[in-house]
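Engineer: build me a model:
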Amino acid sequence: MIDADITIRRAGFALEAAFTTDGGITALFGRSGSGKTTILNAVAGLLRPDRGHIRLNGDTLFDAAGRVFLRPHRRHVGLVFQDAQLFPHLTARQNLTYGRFFNRTAGERLDFDMVVGVLGIGALLGRRPGALSGGEKQRVAIGRALLASPRLLLMDEPLAALDTARKLEILPLIERVRDEMKVPILYVSHAVEEVARLAARVVVLEDGRVARVGPPQDVLAPAPGPVSNQRFDTVSLLQARVRAYDERYGLSTLDHPAGPISIPGRAGAPGSPVRVVVRGSDVSLAMKRPGSVSIRTMLSASVRAIASDDGPVARVDLTLAGGDALSAFVTRHAVDELGLGAGDNVLAMIKAASIDAR
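Structural biologist: Alright, predicted model coming up:
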């Protein structure tokens, strides 16, 4: 667990942040320049705050009053950056084993073969970085950090330099590190879908201050401000379970109290829980079930509130059967034409193709 309360002042920027974590993945989320990477560097020991403290599992890494500042190599944390930063003259295997130089004790080592297996990099071990794709390099970088057996893994925008296909390749691997290796992660990102999918706890930063802290379904709810600015940044999280996989069409069906959810790909074994991330711009509304339509997912919901301004778009906040919250962005014209108002029962329709099972 991290317990941090720090102040850092630099030319033109001031950071004052206090937060705690409880294991799993904690995301530092916010726009560029909000202070996310500054906090990560302070936890890693790459910069020294002006005041406050940082503790990891009860051990003091930094305390201004007590004049404690552990050097990075004594903190036993692993670092993964946007750029994999592999040694170009070493093979993937040699890059991986380099991490073991920073291992605390032989008794605490993560098994090499297990790490290689979880990350799916067995076939890459003999190659040098120049022969690896961006996603492959990032897998090796994660493996190198893990083989140092860190008490905490720090990930600074690890997917930012990757294209969509490579991001979808790495995301499940980060989840496996979280779930199978039980390594706590402090994860920096400004990508709302990454944070919604991965994090158990989110620390939202705005201009060097902690604006909100909590679970993603609460913290990532629409914030005050012009509705038109929220359209592509608002996501909702739905909790469902896998019902079945259709081999013929390559679709998984998920059970949700509001109705079945259809998504491409294999979502997991029957009965396993799934967190579904839905963008508000991917939700359409209907007052009754339409006849011929390509959309497979139609969820029973009631309108909780409608927000709009002078722009063309309105946000309709819904409560799904079962209690999950879902936001939909539609035109103000559509709201008026449908006569939508608080308390109305509607169908929330979500295109399967807008969700990726990975």
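Engineer: going by C-alpha atoms from here, please, whenever you check contacts or count neighbours.
Structural biologist: Fine.
Engineer: is it correct that Leu154 is in contact with Ile174?
Structural biologist: No. Here Leu154 lies out of contact with Ile174, judged by CA atoms under 8 Å, at a distance of 11.8 Å.
Engineer: here is the second sequence; please produce its structure so I can put it next to the first one:
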Amino acid sequence: MTLDLDICHRQGSFTLEARIHSEGRLTALFGQSGAGKTTIINAIGGLIRPSQGRIVVNGRVLVDTQSGIFVPKHKRHIGTVFQEGRLFPHLNVRQNLLFGRWFTPRRERVADFSAIVDLLGIGHLLDRNPATLSGGEKQRVAIGRALLTDPQLLLMDEPLASLDEARKSEIYPYIERLRDEGNVPIVLVSHSVTEIARLATSIVILSDGRVTAAGPAEDILRQTNLFPQTGPAETGALIETHVLHHEEAFGLTVLQTRAGTLTVPLLDLAPGAPLRVRLRARDIILSLQPPEGLSALNVLPGKVSSIGEPDGSSVDVMLDCGGDSLVARVTRKSVERLGLRAGLPVHAIIKSIAFDREAVGRAPTEET
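Structural biologist: Sure, this is the predicted structure:
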């Protein structure tokens, strides 16, 4: 999927000026409320007409104000999932899903009903009424309905914002499957770092109607200066791992990384399963020597790749651990006391209980 967007839109006192190019399977638009995320979604979906600019999805021009092109929303072949499922209360789940079919001429229908039901794990819900569903179940049905319109692109406007943590955990694996197996590119709006760390393959950062950064998720998330509104606790890095084995007697799972092993709370995954893990900068301690006599189970050897600009009493130290890029937030005093500098060998120490469990998710699979 390629998305090329270069628009300017004025609405009252707010002005959005955004230029985005993305080839990610799940592109996350991230920013505080009022940053312009939903305005971009509405422009792509055809709910608003930009003041000026151009929007192209997969080579198809949807908007070009200079040429007078504005494809109506019902002809864009774009599915949308909102914060609430917005299911029809008088229809059961099967009927809600089939409603999506009505927007696609019979000769153009490609989406397989059974395959989508299986992908989202909603087969046992087909005869249920929306009022009997949990929030996570409603969102999965809403996603299925959108997919059955045979969309070329799926827009998800903060689809998890109204869910509690338990319901979010329920739906995360299905969005991951959709990202990897659904063959439909996704643009996801979110203001949660944990959410985009788990789901996104590429990220666009918005602030006050402007794009401040864009790129692959692993590159964006370790740039600590891009998330000032979320505080230093949100800073972290993504690494690709796979399940090595389980230590069920201790309730632990051992993951294999490029630099060594990581021990995390027990995961319900088979050995060999790919996994993407987020390591928060605040949870990493640095040592010049291999530590001894510590309770921490995770020690990754590496070297300092660079040291960021001081932020008050703290500074971010970038690490190269066997090819995985990590970031540790330490005090300026620690930098001076340890003599940290680019190229210096160090050991990164991470507590197993410190893992951001909500951001531990299925690693994006290679595109085929």
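Engineer: follow-up on the earlier one: which one of Leu154 and Ile174 of structure 1 has more residues nearby?
Structural biologist: Remark: of Leu154 of structure 1 and Ile174, Leu154 carries more neighbours, 24 against 18, as counted by other CA atoms under 10 Å.
Engineer: chain neighbours aside, what residue packs nearest to Asp5 of structure 1?
Structural biologist: Closest residue in space to Asp5 of structure 1, ignoring its immediate chain neighbours: Ala18 at 4.0 Å, by CA to CA, 6 or more residues apart in numbering.
Engineer: go on, Thr224 of structure 2?
Structural biologist: Distances taken as CA to CA, 6+ apart place Thr235 nearest to Thr224 of structure 2, at 5.5 Å, with adjacent residues excluded.
Engineer: for burial, what's the neighbour tally of that neighbour?
Structural biologist: For Thr235 of structure 2, the tally of surrounding residues (other CA under 10 Å) stands at 25.
Engineer: how about the contacts made by it?
Structural biologist: By CA atoms under 8 Å, 6 or more residues apart in numbering, Thr235 of structure 2 lies in contact with 221-224, 227, 280-282.
Engineer: quick one: the strands in the stretch 101-250 of structure 2?
Structural biologist: The residue ranges that make up the strands of the stretch 101-250 of structure 2, judged by DSSP state E, counting those that start in this stretch, are 153-157, 186-190, 202-207, 210-216, 236-247.
Engineer: which of those strands sits most buried?
Structural biologist: strand 186-190 (a mean of 25; mean count of other CA atoms under 10 Å).
Engineer: got the contact list for that strand?
Structural biologist: The set of residues that contact strand 186-190 of structure 2 without belonging to it, under CA under 8 Å, 6+ apart, is 25-31, 37-38, 41, 153-159, 179, 196.
Engineer: before we move on, what about stretch 306-322 of structure 1?
Structural biologist: Applying CA under 8 Å, 6+ apart, the contact partners of stretch 306-322 of structure 1 are 226-228, 256-258, 299-305, 325-333, 335, 341-342.
Engineer: all helices of the stretch 1-150 of structure 2, in order?
Structural biologist: For the stretch 1-150 of structure 2, the helices defined by DSSP state H, counting those that start in this stretch occupy 37-45, 93-99, 113-120, 135-147.
Engineer: would a markdown table of those with distance to Ala213 of structure 2 be doable?
Structural biologist: Supplementary listing: the helices of the stretch 1-150 of structure 2 in a markdown table, determined by distance: least, CA to CA, whole Å:
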| stretch | distance to Ala213 of structure 2 |
| --- | --- |
| helix 37-45 | 14 |
| helix 93-99 | 37 |
| helix 113-120 | 32 |
| helix 135-147 | 28 |
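Engineer: wouldn't the residue nearest to Asp5 of structure 1 be in contact with Leu28 here?
Structural biologist: No. Ala18 of structure 1 is beyond contact range of Leu28, at 11.9 Å (criterion: CA under 8 Å).
Engineer: more neighbours: which of the two?
Structural biologist: Under the neighbour definition other CA under 10 Å, Ala18 of structure 1 and Leu28 were set side by side, and Leu28 has more, 26 against 17.
Engineer: return the residues in contact with the more buried one.
Structural biologist: Counting by CA under 8 Å, 6+ apart, the residues that Leu28 of structure 1 touches are 36, 186-189, 202-205.
Engineer: same deal with Leu286 of structure 2?
Structural biologist: Counting by CA under 8 Å, 6+ apart, the residues that Leu286 of structure 2 touches are 328, 346-349.
Engineer: looking at this, it is in a strand?
Structural biologist: Yes. For Leu286 of structure 2, which was evaluated using DSSP: H, G, I helix; E, B strand; the rest coil, the result is membership in a strand.
Engineer: what distance do you get for it to Asp219 of structure 2?
Structural biologist: Look at Leu286 of structure 2 and Asp219 of structure 2: by CA to CA, to the nearest Å, they are 22 Å apart.
Engineer: cool, and Ile239 of structure 2?
Structural biologist: With distances defined as CA to CA, the gap from Ile239 of structure 2 to Asp219 of structure 2 amounts to 11 Å.
Engineer: which residues of the stretch 151-300 of structure 2 fall in helices?
Structural biologist: 165-181, 193-199, 217-221.
Engineer: read off where the longest one ends up in structure 1.
Structural biologist: Per the alignment by TM-score structural alignment, helix 165-181 of structure 2 matches residues 164-180 in structure 1.
Engineer: tell me the buried residues in the matching stretch?
Structural biologist: 166-175, 177-178 (16 or more other CA atoms under 10 Å).
Engineer: so what touches it?
Structural biologist: By CA under 8 Å, 6+ apart, the residues outside stretch 164-180 of structure 1 that reach it are 24-25, 118-119, 134-135, 139, 159, 183-185, 194, 198, 358.
Engineer: now do the end-to-end distance for stretch 270-288 of structure 1.
Structural biologist: End-to-end distance for stretch 270-288 of structure 1, by CA to CA: 30 Å.
Engineer: how about stretch 13-27 of structure 2?
Structural biologist: 28 Å.
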